[in-house]
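K.L.:
Test case, fold it:
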Amino acid sequence: MSAPDPTGATGRRYPSAVDVVIVGSGPAGAAYARVLSERAPETTIALFEVGPTVSDPPGNHVKNIVDPAVRAEAQRRSEGPRPLDASTPADTMDGYANDAERLTRPGTFLLKDGWRQPGQDGLPAGAMSSNVGGMAAHWTGACPRPGESERIAFLGDLDDLLDDAERLLAVSSTLLADAPLADRVRVNLGRALDAGRAADRRVQPMPLAVRRDEHGSLHWSGSDVVFGDESRANPNFALHDESLVTRVLTDDRGAAGVEVRDLRTGEVFEVRARFVVVAADSLRTPQVLHASGIRPNALGRYLNDQPQIVYAARLHDAPSAPDASVHDTSITAQSGVSWVPFTDAESFHGQVMQLDASPVPMEGDAVPGSIVGLGWFCAKDIQASDRVAFSDTAIDDYGMPAMRIHYTLTERDHATINRAKQAIVAAANAVGEPLGDAPFEFPAGASLHYQGSVRMGQVDDGTSVCGPNSEVWGVPGLYVAGNGVIPTATACNPTLTGVALAIGGARDLAAALALRAIEPTPNQARNTDARA
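P.N.:
As a prediction, the model looks like this:
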């Protein structure tokens, strides 16, 4: 039930009506705000985020927060209704590569229950973040392009969309490519792995969403970079944090707005809108649609995680005092980040990172940058039975339909994981001395690269939730966004592709707004008919 006055008890004001509502402030939601601000600046936009603002500017990556105590507080406030105890480590490397089945990391929170069904593998490490900027306030910034069968074949403008996604995310392939030990890593990896690969699938620097500030320090991209000054300076755009969208409203035309709960007061309001974009994340976007009674056959299905293998190595012949990086930085950029792209013949992708960006902790003293972490992500079989389902009786900590994860690795998945383990050992031997007896397989869900739950399709045949423009089949004006829209089996980090698809949807929405602006109103149409 909506309150008659859009001003709540805290004094903050929700609009009663806007042109566009965006649900979620991660990179995909931010991309909609940015593109609409650029292409349709007169459009009124309200963005609702369930989590708090934890950084300045809103959506800033927590790694850019210099003060460790302030950074730790930002991570704690991102951990949803049940944040970690203050005594737990705030360093994302602490305890990361342990053998706990339910891997817990700062800035994220695990599913409380429902993460595994009897006889299935489940997603024991399935996790989310609740904060302005979403998981992009905590991510590694890796932005590789999809290749070969990872690409969405029916999108003819995919490369143009990826180009624009790199612009919005401030992606660079060269920023750490000149690190003193980076070339040594890439040459050794290439000698071992490049044979038979196409030119664009050979070992190369990892494209990263990072830039240097005026002082030469690395600045990692979060949603703040995607929003850009174009959104922040737009008087018609407003971001409302700690605001839970409980359902999408519809009428006989399609999307009609949202119902939103002010989490500070518990008050519930209706915000009318002709267009609604749900970009909550790959688990909560289908949850919002389910709660709204919008339940296409594919909703929540084809859920895709990326099985992840990690290892570490000490680089061969690393100098005891390597030359400093050509740029001063608070992060020791000695070995950079190298990328081993996915191929159809080897359906996994690898990233080789110096310790500062690696999930494998270093023991003992070492030359800065000489110990690298290797992480291999595997493409998984896509099957409709892998899904996030929702209860019509049980609720989660937010009062939304409780999630139930159905997820099983196939025989081919296990074979892919075994090949990836062999490949990561070969890569570790190529670059140096492997550390540890064997690579470590993370528990399912640890990649945080969930995809497919609101997947895109070329036609409405029951196997997809939205069309190539990201508009939900059968619900005009309702768009879905984020990594959940990706329909292909991928091994590469999905954020660049998710933002690219959001840009495509935002362009379509901007065109729809322009068309609507020149269409006659019902009264104008009646007057025209009368004159005729």
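K.L.:
Only C-alpha atoms from now on, for both contacts and neighbour counts.
P.N.:
OK.
K.L.:
and L36, which of the three is it?
P.N.:
Taken by DSSP: H, G, I helix; E, B strand; the rest coil, the conformation at L36 corresponds to helix.
K.L.:
before we go on, could you also do this sequence so I can check it against the first one:
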Amino acid sequence: MADYGMHSAKCLASFHFTRDHVEAVVAKSALIIGSGPVGSTFARLLVGAGIDVTMIDAGGERSSEVGRHLRNETIYQHNPDRFTDVIRSSAMRISVPSSRRSESDSHINPDQDPATNLGASRAARAVGGMGIFWAGATPRTHPVVEHIPFVDGDELSRLYGVAEKLLHTTTSAYEMSVQGRVVTERLNEAGYQVRQLPLAVERLSVDPPRVHWSGPEIILKGGDRNAPSVADDPRFTLLPEHLCTALVHSGRQVTGAVVRDLATGAERTLVADTFVVACGSVLTPQLLWASGIRPDALGRYLCEQTMATCQVALSDDLASRLDDGPNVVEPNLWIPVAEGRPWHAQLHRGIFGYAAVPDGVDRRTVTDLVWFSTCDVRRENAVTFSDRVADPYGLPQPTFHFGANVADRARADDMVTDMAKAATALGKFLPGAEPAFLEAGFALHITGTTRMGADARESVVDPYAKVWGLDNLYLGGGGVIPAGVACNTTLTSMALAVRTAEAIAAG
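P.N.:
This next block holds a predicted model:
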């Protein structure tokens, strides 16, 4: 067997191996599978701790810098509607039942029951993952309603602070929006507590309005877009278009990762001291299942948010107070989760295609209202993986088994009533954009599928995200979150990844 253990990690990409060869990564090394915000958090912190990191992703590079948010292109700065098609064309639906064959170009899953599907759930395979498309919202969880067990409150606050710094989170980038001030005043008069939405973004200029959205590019730079990137560090290697098909394990150790170069079809096995899987809440448990790592809780306890939206044209008295000109800064507002109000609300112009502004309507007067409600944590809500049907990448096809209970439905109904109240305080619904639930899975905020816990029978990883029964395999992402939450999950996923990375670095 060839031994390349003395070569730097940077050199590894130049070697070509057959399936029977094993490639050794240098001492005190980590292999990170997945390059989204969570994988990039691990990379930034582990390289900073002196660990050699190889990061792989099944997707290719989409931008000039590793993990740069695609919305930073000038064409998308002034009209977020244009960015919707970029997202739709880049993220593939995870499970499409046979009944929807005619309306989808995605892979068909004959085992999927449409009634229990998260039909809008998608996965992005690209360097940077969903981090090159995401909306950038970074709220913290509510300490009671969205309590994250197994992490002390003060410790979680510290971890959030680290994650916020890595993302360059701010609440000031859109505070100059006149529309935002008008909407805030009216809703506060109606009894709401509206705030600026925490966003991973940097305001570059007001006139013309231009911002820089944080993707993994910013995380790899430690939160400063002008700082050096870990991507340029000699201890870091990125292998795009490399799919991990299985983790090789023996006893309590993962000994290697079988990786296929999608450009050439060649396979090889990468070896490291530590392995981190951060492929998302569905693709991470998929890889474990494909590898024969199948704890009883794998894929179970799945939570996904119920999501509703509507679109409002501001009333004449509010519209008369708006800016008049081409360089209008749009609002990005937030109504946080609260006790007695277990849903999270955002008011902005969305990029995920909730509803485009119709022709002939003044964009300045239009606000999207987007409300997210949590669901109860239940073991029977799950994603399972087939040993018979393969997905387009040859891995076990995921199938969703998800449903709402009575409490979930009542909570969702109360949420929509609350959203309609806020909307009518602002103006009138645009035709065809009245309050409506979106297709299940649209939120893309799945949690629980690789949940952390204190009991190996009811969780996949321990409180530091190490897989039960394996000493060198760690997981990251929303699947690790053991609670149902109503807010966006990226910041919490990154905060937990910070904790895990610190534990790995400490040995």
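K.L.:
Assumed V271 of structure 1 was part of a strand.
P.N.:
Yes - assessed by three-state DSSP, V271 of structure 1 belongs to a strand.
K.L.:
neighbours of it, just the number please.
P.N.:
By other Cα atoms under 10 Å, 23 other residues sit near V271 of structure 1.
K.L.:
who touches it in this structure?
P.N.:
For V271 of structure 1, the contacting residues are 14-18, 257-260, by Cα atoms under 8 Å, 6 or more residues apart in numbering.
K.L.:
which element is the residue mapped onto A345 of structure 2 from structure 1 on?
P.N.:
By TM-score structural alignment, A345 of structure 2 lines up with G350 in structure 1. Taking DSSP states H and E as the criterion, G350 of structure 1 maps to strand 348-354.
K.L.:
contacting residues around that strand?
P.N.:
The contact list for strand 348-354 of structure 1, computed with Cα under 8 Å, 6+ apart, reads 206, 333-343, 358, 369-379, 416, 420, 491-492.
K.L.:
among these, which are in helices?
P.N.:
416, 420 (DSSP state H).
K.L.:
In terms of helices and strands, where is R167 of structure 1?
P.N.:
Using DSSP H and E, R167 of structure 1 sits in helix 158-169.
K.L.:
Which residue numbers in structure 2 does that helix align to?
P.N.:
Going by TM-score structural alignment, helix 158-169 of structure 1 lines up with residues 156-167 of structure 2.
K.L.:
buried ones in the matching stretch?
P.N.:
Neighbour counts over stretch 156-167 of structure 2 (16 or more other Cα atoms under 10 Å) mark 156, 159-167 as buried.
K.L.:
Closest one to L70 of structure 2 out of these, please.
P.N.:
L167 (15.6 Å; Cα to Cα).
K.L.:
The closest one reaches S214, doesn't it?
P.N.:
Yes - with contact defined as Cα atoms under 8 Å, L167 of structure 2 counts as touching S214 (6.0 Å).
K.L.:
anything in contact with each of those two?
P.N.:
Common contacts of L167 of structure 2 and S214 (Cα under 8 Å, 6+ apart): 200-201.
K.L.:
which ones are touching A308 of structure 2?
P.N.:
A308 of structure 2 neighbours (Cα under 8 Å, 6+ apart): 370-372, 416, 435-438.
K.L.:
Just the buried ones from those residues?
P.N.:
Among the contacts of A308 of structure 2, those scoring as buried are 370-372, 416, 435, 437 (criterion: 16+ other Cα under 10 Å).
K.L.:
Which of the contacts of A308 of structure 2 remain contacts when I look at structure 1?
P.N.:
Retained in structure 1 (both residues aligned by TM-score structural alignment, their matches' Cα atoms under 8 Å) from the contacts of A308 of structure 2: 370-372, 416, 435-438.
K.L.:
for the stretch 351-500 of structure 2, what spans make up the helices?
P.N.:
Remark: helices assigned in the stretch 351-500 of structure 2 by DSSP state H, counting those that start in this stretch are 406-426, 490-506.
K.L.:
Looking at those, spot the one closest to R268 of structure 2.
P.N.:
Nearest to R268 of structure 2 among those is helix 490-506 (25.2 Å), distances taken as Cα to Cα.
K.L.:
which residues of structure 1 does that closest one align to?
P.N.:
The alignment places helix 490-506 of structure 2 over residues 495-511 of structure 1 (TM-score structural alignment).
K.L.:
For the equivalent of A379 of structure 1 over in structure 2, which residues are in contact?
P.N.:
In structure 2, A379 of structure 1 lines up with T374, judged by TM-score structural alignment. Residues in contact with T374 of structure 2 (Cα under 8 Å, 6+ apart) are 303-306, 342-343, 408, 484-486.
K.L.:
Looking at these, which is nearest S493 of structure 2?
P.N.:
For the contacts of T374 of structure 2, the minimum distance to S493 of structure 2 (Cα to Cα) is 11.7 Å, reached by V485.
K.L.:
circling back: out of the buried ones among the contacts of A308 of structure 2, list just those in strands.
P.N.:
370-372, 437 (DSSP state E).
K.L.:
Going along the chain, name the strands of the stretch 151-300 of structure 2.
P.N.:
Secondary structure of the stretch 151-300 of structure 2 (DSSP state E, counting those that start in this stretch): strands at 169-170, 195-196, 199-205, 210-213, 236-239, 242-250, 253-261, 267-271, 274-277.
K.L.:
I'd like to know which of the ones you listed is closest to M1 of structure 2.
P.N.:
Of all the strands of the stretch 151-300 of structure 2, strand 267-271 sits nearest to M1 of structure 2, with 11.6 Å by Cα to Cα.
K.L.:
That closest one: average distance to aligned residues in structure 1?
P.N.:
Superposed on structure 1, strand 267-271 of structure 2 shows a mean distance of 0.7 Å to its aligned residues (mean Cα distance after the TM-score superposition for structure 1).
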